[in-house]
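**Q** quick one: sequence plus predicted model below, questions after.
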Amino acid sequence: MRSYTRGIKAVLSESLAAGARAAHFYSTYLMP
């Protein structure tokens, strides 16, 4: 169970990082 919650936290943090990169990409290239 402990490793299960740790996996969820890893997935959430990874998706947050991907979202931050996507937001940076959009704000940099699509809305100058």
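**A** Everything's here; your move.

**Q** make it CA atoms for all contacts and neighbour counts henceforth
**A** OK.

**Q** mind checking how far the helix or strand harbouring residue 13 is from the chain centre?
**A** Using DSSP states H and E, residue 13 maps to helix 2-25. What separates the centre of helix 2-25 from the centre of its chain is 4 Å, taken as C-alpha atoms, centre = their mean, to the nearest Å.

**Q** burial measure for residue 12, as a count.
**A** Using other C-alpha atoms under 10 Å, the number of residues around residue 12 comes to 12.

**Q** want to compare, so here's the second one:
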Amino acid sequence: REEREERGEREMEWVVYIFFKLVTLLYEIN
């Protein structure tokens, strides 16, 4: 029951981490 919620939270953390990293790279390029 709680396992699915934990996985969802972990997936969100990965998405935020990747998105933040991409934004940082784009900012550095510009």
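**A** Happy to help now that I have it. The model shown is predicted, which means the values in this text are computed figures rather than measured ones.

**Q** one step back: with structure 2 superposed, average distance for the helix holding residue 13 of structure 1?
**A** For helix 2-25 of structure 1, the mean deviation from structure 2 after alignment is 0.2 Å (mean C-alpha distance after the TM-score superposition for structure 1).

**Q** that helix aligns to what range in structure 2?
**A** Here helix 2-25 of structure 1 aligns to structure 2 at residues 3-26, judged by TM-score structural alignment.

**Q** quick check: buried residues in that stretch?
**A** Using 16 or more other C-alpha atoms under 10 Å as the test for burial, stretch 3-26 of structure 2 gives no buried residues.

**Q** next one: the spatially most central residue of structure 1 from residue 27 of structure 1, what distance?
**A** Residue closest to the average C-alpha location in structure 1 (C-alpha atoms, centre = their mean): residue 16, at 2.2 Å. For residue 16 of structure 1, the distance to residue 27 of structure 1 (C-alpha to C-alpha, to the nearest Å) stands at 16 Å.

**Q** now do residue 9 of structure 1
**A** 27 Å.
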